[in-house]
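Novice: Based on what follows, work out the 3D shape:
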Amino acid sequence: MKEHTYEATVIWTGNKGTGTSDYAAYGREFTLQIPNKPDLLCSADVPFRGDKTKHNPEDFFLASLSSCHMLWYFHLCADAGIRVVEYTDEPIGTMIQDPNGGRFTSVTLRPKVVITDPSKINLANSLHHEANKQCFIANSCNFRVTHEPTCTSNNA
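Specialist: Predicted coordinates:
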């Protein structure tokens, strides 16, 4: 078994002078720092008093699922001799809030893939299932991540 460690620094930048003296008294802004990478200016999502112009944890979660799936999919396609030339995903996630907090209940990935060989479209679509099984982020979720892929060929 291999073990990998990841590190980040989260620095709250939303102190408006009185700290967390009141729920409305502080900003939800923070900076995400990851060694050797550009800083990201972040905030809570708008429903939680955040700044809509900044990335938020929910954005990161959805992007993590989508990008992890994509990278595993590329690996599997390369191994299967499928040449992917375009890939776009527009994932959608649903989160619920209740008195005890909140949680994501579903995420659907909707990758649009373009490959070079039209005879491999069915195989290319089927590899999304295997990519989901391999994805580290999807394997860390307590709900099922679903997929609605479409695949076309630029040589059809």
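Novice: C-alpha only now, for contacts and for neighbours.
Specialist: OK.
Novice: Name the single longest helix found in the chain.
Specialist: Counting by DSSP state H, the longest helix found in the chain is helix 57-79.
Novice: quick one: contacts of the following helix or strand past that one?
Specialist: As assigned by DSSP states H and E, the chain's next helix or strand after helix 57-79 is strand 84-89. With contact meaning Cα atoms under 8 Å, 6 or more residues apart in numbering, strand 84-89 is reached by 66, 74, 77, 109-116.
Novice: separation between the residue most central in space within the chain and Pro91?
Specialist: Closest to where the C-alpha atoms of the chain average out (Cα atoms, centre = their mean) is Ala63, at 1.9 Å. Using Cα to Cα, to the nearest Å, Ala63 is found at 8 Å from Pro91.
Novice: State the three-state secondary structure for Gln97.
Specialist: Classification of Gln97 using DSSP: H, G, I helix; E, B strand; the rest coil returns strand.
Novice: In this structure it contacts Arg103, no?
Specialist: Yes: using Cα atoms under 8 Å, Gln97 makes contact with Arg103 at a distance of 6.7 Å.
Novice: Compare those two (neighbour count), which wins?
Specialist: Remark: of Gln97 and Arg103, Arg103 carries more neighbours, 14 against 9, as counted by other Cα atoms under 10 Å.
Novice: any idea how far Leu71 is from the more buried one?
Specialist: 25 Å.
Novice: any idea which helix or strand comes after the longest strand seen in the chain?
Specialist: When the chain is scanned for its longest strand (criterion: DSSP state E), the result is strand 101-109. The helix or strand immediately downstream of strand 101-109 is strand 111-115, counting by DSSP H and E.
Novice: the inter-axis angle of that following strand versus helix 57-79?
Specialist: Angle between the axes of strand 111-115 and helix 57-79 is 30 degrees (criterion: axes from the mean of the first three to the mean of the last three Cα atoms, to 10 degrees).
Novice: rewinding a little: who wins for neighbours among the contacts of strand 84-89?
Specialist: Neighbour max across these (other Cα under 10 Å) = Ser66, 26 neighbours.
Novice: let's see this one next to it:
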Amino acid sequence: MTVEHDYAVTLAWSDETGTDKFNGFTRDHEIRGEGKVAPLVASAPPWLRGDRTRYSAGDLFLAALASSHMMRFLEIASQVGLVVVAYDDEVHALAELGSRGDGHIAAVTLRPRITARPGVHANEAEVARLHERAQSMSILSSSVIVEVHVEPGRLTVLDDA
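Specialist: Below is the predicted model:
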């Protein structure tokens, strides 16, 4: 049985000067979602004349992949009895650009670090296995062509105290 979920956002950009000059228009824009607390302010990456203080589409792409993986990992951990109390990830991508300005994301690497309570599943091998399962079940990773690598980082197991 297939279950469908609908995702929708709106994107808004405006600039009174218009796009008559490549260097002259703003790359800043807002992304909104119905029922979301605040708009997400975004821009192009700095190398495309964007505002480095705002998230770019590339940043959001990485965040989406990492968030999707994390949510699957936490779901699986809760099912097997691994009690995770903290999760952080360093996510990196390599973009390859052609001479015409075309390109693609060539590789994405997730480096999640887990803090868990003591238990039978609180070991490096089991955590690596759970990451593999989470990666195979991630809707976003399954939806992109780029290979997403997961390199589990340090596992911290809390003291029993």
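Novice: Please state their TM-score.
Specialist: These two chains, once laid on top of each other, score a TM-score of 0.93 by TM-score structural alignment, normalised by the length of structure 1; 154 aligned residues with a Cα RMSD of 1.4 Å.
Novice: Format the contacts of strand 84-89 of structure 1 as JSON lines; extra columns: distance to Val85 of structure 1.
Specialist: Formatted as JSON lines, those follow (distance: Cα to Cα, whole Å):
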{"residue": "Ser66", "distance to Val85 of structure 1": "17"}
{"residue": "Phe74", "distance to Val85 of structure 1": "10"}
{"residue": "Cys77", "distance to Val85 of structure 1": "11"}
{"residue": "Leu109", "distance to Val85 of structure 1": "19"}
{"residue": "Arg110", "distance to Val85 of structure 1": "17"}
{"residue": "Pro111", "distance to Val85 of structure 1": "13"}
{"residue": "Lys112", "distance to Val85 of structure 1": "11"}
{"residue": "Val113", "distance to Val85 of structure 1": "8"}
{"residue": "Val114", "distance to Val85 of structure 1": "6"}
{"residue": "Ile115", "distance to Val85 of structure 1": "6"}
{"residue": "Thr116", "distance to Val85 of structure 1": "7"}
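Novice: gap between the two ends of stretch 20-28 of structure 1?
Specialist: End-to-end distance of stretch 20-28 of structure 1: 10 Å, with Cα to Cα as the criterion.
Novice: Report the buried residues of that stretch.
Specialist: Neighbour-count burial for stretch 20-28 of structure 1, counted by 16 or more other Cα atoms under 10 Å, picks out 26-28.
Novice: That stretch: how far from the chain's middle?
Specialist: Distance, stretch centre to chain centre, for stretch 20-28 of structure 1: 28 Å (Cα atoms, centre = their mean, to the nearest Å).
Novice: likewise stretch 112-129 of structure 2?
Specialist: 21 Å.
Novice: just stretch 139-148 of structure 1 next, same as before
Specialist: Averaged C-alpha coordinates place stretch 139-148 of structure 1 at 11 Å from its chain's average position (Cα atoms, centre = their mean).
Novice: whereabouts in structure 2 does it align?
Specialist: Mapping stretch 139-148 of structure 1 onto structure 2 (TM-score structural alignment) gives residues 142-151.
Novice: Residues touching that stretch, excluding its own?
Specialist: 105-112, 131-132, 135-136, 141.
Novice: ok, now with 7 Å
Specialist: Stretch 142-151 of structure 2 has contacts (Cα atoms under 7 Å, 6 or more residues apart in numbering) with 105-111, 141.
Novice: Out of these, the closest to Trp47 of structure 2 would be?
Specialist: Proximity of the contacts of stretch 142-151 of structure 2 to Trp47 of structure 2 (Cα to Cα) peaks at Ile105, which lies at 15.2 Å.
Novice: Contact partners for the closest one?
Specialist: Listed by Cα under 7 Å, 6+ apart, the contact set of Ile105 of structure 2 reads 93-96, 146.
Novice: Of those residues, which is the most crowded?
Specialist: Within the contacts of Ile105 of structure 2, most neighbours by other Cα under 10 Å means Ala93, with 17 neighbours.
Novice: Ala106 of structure 2 versus that one, what's the distance?
Specialist: Taken as Cα to Cα, the span from Ala93 of structure 2 to Ala106 of structure 2 is 7 Å.
Novice: Also Glu147 of structure 2?
Specialist: The value you get for Glu147 of structure 2 to Ala106 of structure 2, if Cα to Cα is used, is 8 Å.
Novice: can you check His29 of structure 2 too?
Specialist: Distance, His29 of structure 2 to Ala106 of structure 2, by Cα to Cα: 26 Å.
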